[in-house]
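Colleague: got a predicted structure plus its sequence, pasted below:
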Amino acid sequence: MTAGRRIVIVEDDVLIAMDLADLLIAMGHDVCRIATTEAEAVEAAMALEPDLMIVDGNLAEGSGVSAMRQILARGFVTHFYITGDPVQLLKIAPNAVVVAKPFNMRALVTGMAKAGRVKASVTGGVES
């Protein structure tokens, strides 16, 4: 695992967002923003250019999948989804890296590693 990533969390449940941020900070990462809507996620990605985005698939205002489609249309951003309904998310985004809620640190680390491998295969580089 590579420490010190700048991460944007896209999560509309405040308790889950805080728990996830605490885990990431304890792992040595910088949580540079918590976005709660599709529009905030797109804005955060453009403004902050994070190393990683962790995105809830279902948001109260918009969709995490839709947000990532808009973001990826402008350039690749390493990302993975966290969701309570991984089967439904994979129907919408079949090649997505998905971590099911509830998650633990091991699942989070695995999701980060898989997302990094996707970046390496898409960009022809190595995992960041």
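Modeller: Sure thing, it's come through. Residues are numbered from 1 along each chain as shown.
Colleague: okay, CA-based contacts and neighbour counts for the rest of this
Modeller: OK.
Colleague: how about the helices in the protein?
Modeller: Here the chain has its helices, by DSSP state H, at 14-26, 38-48, 64-72, 86-92, 105-123.
Colleague: residue 43 versus the residue most central in space within the chain, what's the distance?
Modeller: With distances taken as Cα atoms, centre = their mean, the residue of the chain nearest its centroid is residue 54 (1.6 Å). Residue 54 sits 15 Å away from residue 43, taking Cα to Cα, to the nearest Å as the criterion.
Colleague: ok, and here's another one to check against it:
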Amino acid sequence: MAEDRLILLVEDDVLIGMMLVDMFDALGYPEPAQATTNEEALAAIASQPVAGALVDINLGDEKGWPVADALAERGIPFAFTSGGGDVIPAPHASRKLVTKPFRIAEIEAVLNGFFPE
């Protein structure tokens, strides 16, 4: 699988982040790098070999668009996560959106889509 491929998980809710880490483990993926703000996520992208990302659209009082832009500029595959009701800007309209509550099969499909065989 993707043992050596670091996924960045951008999620501001600690409990949801923990649940996603458990899903990664259950699916055989290594523990993801984690960020709870745009600033943390952008620093992670700049300093680590990120191979893919799940980006929560709503990060507290901010939106995850700067992270999406940085990932897109680097050609790093990513998908958005959201509780729903968000409008994705046109430059990212083709990105996959996984809505909460997350189902492990959806997370698996997104992660596997980052690494087509």
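Modeller: Structure received. This is a predicted model, so every value here is computed, not measured.
Colleague: re the thing from before, for the helices of structure 1, which one sits closest to residue 32 of structure 1?
Modeller: Counting by Cα to Cα, residue 32 of structure 1 lies closest to helix 38-48 out of the helices of structure 1; the figure is 7.8 Å.
Colleague: which strands and helices lie in contact with that closest one?
Modeller: When contacts are defined as 3 or more Cα pairs under 8 Å, 6 or more residues apart in numbering; DSSP states H and E, helix 38-48 of structure 1 packs onto strand 6-10, strand 30-35, helix 64-72.
Colleague: average offset between the strand of greatest length in structure 2 and structure 1?
Modeller: Secondary structure of structure 2 per DSSP state E: the longest strand is strand 50-56. When structure 1 is overlaid, strand 50-56 of structure 2 sits 1.1 Å from its aligned residues on average, using mean Cα distance after the TM-score superposition for structure 1.
Colleague: ok, and what's touching that strand?
Modeller: Here strand 50-56 of structure 2 makes contact (Cα atoms under 8 Å, 6 or more residues apart in numbering) with 5-12, 44, 63-64, 67-68, 76-82, 111, 114.
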